[in-house]
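In: Coordinates for the following, if possible.
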Amino acid sequence: MVDRCNAVGVRIYADIVINHMCGGGGTGTGTAGTYFDANTEDFPAVPYSAADFNDGNCYTSSGNIENYGDANQVRNCRLVSLLDLNQGKDYVRGKIIDFMNDLTSLGIAGFRVDACKHMWPNDLEVIFGSLNDLPTSKGFSGGSRPFIYQEVIDQGGESITASEYLSFGRVTEFKYGINLYNNKDKPQYLSYFGESWGMMPDGSALVFLNNHDNQRSHGGGGNVITFEDPYNLKIFTAFMMAWPYGVPRVMSSYYFRYKN
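Out: Here you go, the predicted structure:
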């Protein structure tokens, strides 16, 4: 599939989760047929063991993030009980780098990296900087680097900011869709839309009207334009594609009914 897409100039990026493995507790078999034991943090197919997780670096009583104003908790403790990998270890980094290099060897052009604010920026900089160039055998120009954008939810008011991640990849600009929603009836105010609105620099932003989280009031929430407002969704999708700020991402969603 990837080869066929690359042959006609359609590039594929992978959505990867490298912050954690799974929820705490229980055993089972993954979708690829590999066994895991979350009780003992044993993932023999990688392999990862309890020594590869951040438990010893988290000092909350629950082991989970309890205070988003504490950057150490956000990056070293578990996000809703998800077993938190320690990317500060060379071994853990090496396994992540191998995984990403394996995908690019198949012709993947880049990555959306999930939950980046839950990982230390310096660790991510090492990981991304250690990746192989994209392979010329898959149609990429020599010296081409994987396109990386990082999910960092930053709407202000927390200890971690998106600006900490700008130097080694693009970053999701969550304020973009919220700002458009708040001004959807006042398009005359959009003539300087972008950095002057307090958003990140143009060359660092990955922009979108909504995503899988905030269209369901998750992932930082906020009012966003979704399929439930088809007129404005069309208008502002066109605006996003034409307006010279950031790299746009179009969200295509099926109908759903939100339930608490």
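In: alpha carbons only for contacts and neighbour counts from here, please
Out: Will do.
In: Please enumerate the helices of this protein.
Out: Listed in chain order, the helices of the chain (DSSP state H) span 2-7, 71-76, 90-105, 121-129, 174-182, 230-242.
In: right, so of these, which gets closest to residue 59?
Out: Closest approach to residue 59 among the helices of the chain is made by helix 71-76 (7.6 Å; CA to CA).
In: List the neighbours of that closest one that are in contact with it.
Out: Residues outside helix 71-76 that contact it (CA atoms under 8 Å, 6 or more residues apart in numbering) are 54-55, 57-60, 64-68, 84, 86, 117-120, 159-160.
In: cool, and stretch 18-26?
Out: Taking CA under 8 Å, 6+ apart as the criterion, the residues outside stretch 18-26 that touch it are 37-39, 80-85, 87, 96, 113-116, 118-119.
In: let's see this one next to it:
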Amino acid sequence: ISPPNENVVITDPSRPWWERYQPVSYKLCTRSGNESEFKDMVTRCNNVGVRIYVDAVINHMTGSGVSAGTSSTCGSYFNPGTRDFPAVPYSGWDFNDGKCKTGNGEFKSYNVAYQVRDCRLLGLLDLALEKDYVRSTIAEYLNRLIDIGVAGFRIDASKHMWPGDIKAILDKLHNLNTSW
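Out: Coordinates of the predicted model:
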């Protein structure tokens, strides 16, 4: 399924599919429904043998071109300009801004691994996945989804993350829910 976590609301163009890939928080609240509706959908699908795989956006948060405010699917305040995402919470300490060695913080070449993994992708704010706090916060989100009953994940933008960081996050996850 599309990312189930809170995302920015884009109005120009009106509500494009890719707004779902610009997280504001890990609250389960999108134009597809709220947390109780998500839980109901997962349970109903599992009860008839349909397993749910979540598209997990864990590399970044929304970024440039988005104004501060509450224009998000749950109404949470966020400010990409100051790296402030209090509904998570993330702050400037949780992003890779200082690690990228390109002039503007954007990656320039897919042939340079550190640029792909330590720089911003299309202006999206790149999370510092080597930090235990960031890893634990992401793992808590994924564990909540596992506990609800999802069967697995597609990790969006995985090529933009160091393999060791992905492994460290996955090592913190619960076993899958065996209720079904």
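In: rewinding a little: name only those of the contacts of stretch 18-26 of the first structure that count as buried.
Out: 37-38, 81-85, 87, 96, 113-116, 118-119 (16 or more other CA atoms under 10 Å).
In: which of those residues lies closest to residue 231 of the first structure?
Out: residue 114 (30.3 Å).
In: OK, contacts around residue 57 of the first structure?
Out: Neighbouring residues of residue 57 of the first structure by CA under 8 Å, 6+ apart: 76-77.
In: same thing but at 7 Å, please
Out: Taking CA atoms under 7 Å, 6 or more residues apart in numbering, we find residue 57 of the first structure in contact with residue 76.
In: how near is it to residue 81 of the first structure?
Out: Distance of residue 57 of the first structure to residue 81 of the first structure, given as CA to CA, to the nearest Å: 15 Å.
In: try residue 207 of the first structure
Out: Per CA to CA, residue 207 of the first structure is found 29 Å from residue 81 of the first structure.
In: likewise residue 63 of the first structure?
Out: Computed with CA to CA, the distance linking residue 63 of the first structure and residue 81 of the first structure is 8 Å.
In: what's the answer for residue 75 of the first structure, then?
Out: Looking at residue 75 of the first structure against residue 81 of the first structure, where the rule is CA to CA, the gap reads 13 Å.
In: Buried residues, stretch 159-170 of the second structure. List them.
Out: Residues of stretch 159-170 of the second structure classed as buried by neighbour count (16+ other CA under 10 Å): 160-162, 165-166, 168-169.
In: go on, stretch 127-140 of the first structure?
Out: Taking 16+ other CA under 10 Å as the basis for neighbour counts, the residues of stretch 127-140 of the first structure that come out buried are 127-128, 131-135, 138.
In: Likewise for stretch 170-185 of the first structure?
Out: Applying a neighbour-count criterion of 16+ other CA under 10 Å, the buried positions in stretch 170-185 of the first structure are 170-181, 184.
In: Check stretch 55-67 of the second structure too.
Out: For stretch 55-67 of the second structure, a neighbour-count test (16+ other CA under 10 Å) marks 55-63, 66 as buried.
In: Take the residues you listed and keep only those in strands.
Out: When those are checked against strands (DSSP state E), the matches are 55-56, 60-61.
In: Make TSV out of those residues and add distance to residue 36 of the second structure.
Out: Formatted as TSV, those follow (distance: CA to CA, whole Å):
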residue	distance to residue 36 of the second structure
55	19
56	19
60	25
61	24
